[in-house]
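A.B. asks: Here is a sequence together with a model predicted from it:
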Amino acid sequence: MKARVHIMLKDGVLDPQGEAVRHALGTLGFEGVTGVRQGKVIELDLAGEDRSAAETQVKAMCEKLLSNTVIEKYSIEFI
């Protein structure tokens, strides 16, 4: 089983990397981009077939290590 975790900064948290990308896009001639938020994607290969147990395990991974829940939010999808 494979899980994909999407991690983004929470709304209202300053995103300097996103702002740098927005600025660079404008410099390259891509007008009209008014905001960029940058995040990360983590793919996990998981043993077993119990989706409920896997979801519980991946949530625990996000809470303990993969995401800084003070400033980041995450979503999980199974692929």
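C.D. replies: Yes, it's here. Numbering: from 1, shown residues only.

A.B. asks: okay, CA-based contacts and neighbour counts for the rest of this
C.D. replies: Noted.

A.B. asks: What lies in contact with the helix or strand hosting residue 59?
C.D. replies: Here residue 59 sits within helix 51-61, counting by DSSP states H and E. Helix 51-61 is contacted from outside by 3, 46, 48, 76, using CA atoms under 8 Å, 6 or more residues apart in numbering.

A.B. asks: let's bring in a second model and compare:
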Amino acid sequence: MKAIVTVMLKDGVLDPQGEAVRHALGSLGFAGVEGVRQGKVIELDLAETDEAKARAEAEAMCQRLLANTVIESYRVELA
């Protein structure tokens, strides 16, 4: 089973990479961009076939390694 994890900085946390992208887009002529938040997407190929167990496993991975839960939020989708 495939788990797709999306990790983003929480609201209120400074995002210097997002700000750099917003500035670069403005320099390229994309004037309407008021804000950019940059995150990461992690695709996991899991051996687990039970959806509930796969979700629990992916959630545990996020809590322990994939996301810094102090400043980041995450979302797990199964495919």
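C.D. replies: Yes, it's here. Keep in mind that this is a model prediction, so the values were computed, not measured.

A.B. asks: just to revisit the earlier point, mean shift between the helix holding residue 59 of structure 1 and structure 2?
C.D. replies: In the superposition against structure 2, helix 51-61 of structure 1 averages 0.6 Å from its aligned positions (mean CA distance after the TM-score superposition for structure 1).

A.B. asks: Could you list the buried residues of that helix?
C.D. replies: By 16 or more other CA atoms under 10 Å, the buried positions in helix 51-61 of structure 1 come out as 54, 58-59.

A.B. asks: hang on, the earlier thing: can you pick out the most distant pair from the contacts of helix 51-61 of structure 1?
C.D. replies: The largest separation in those, counting by CA to CA, is between 48 and 76 at 17.0 Å.

A.B. asks: Fine by me, we can end here.
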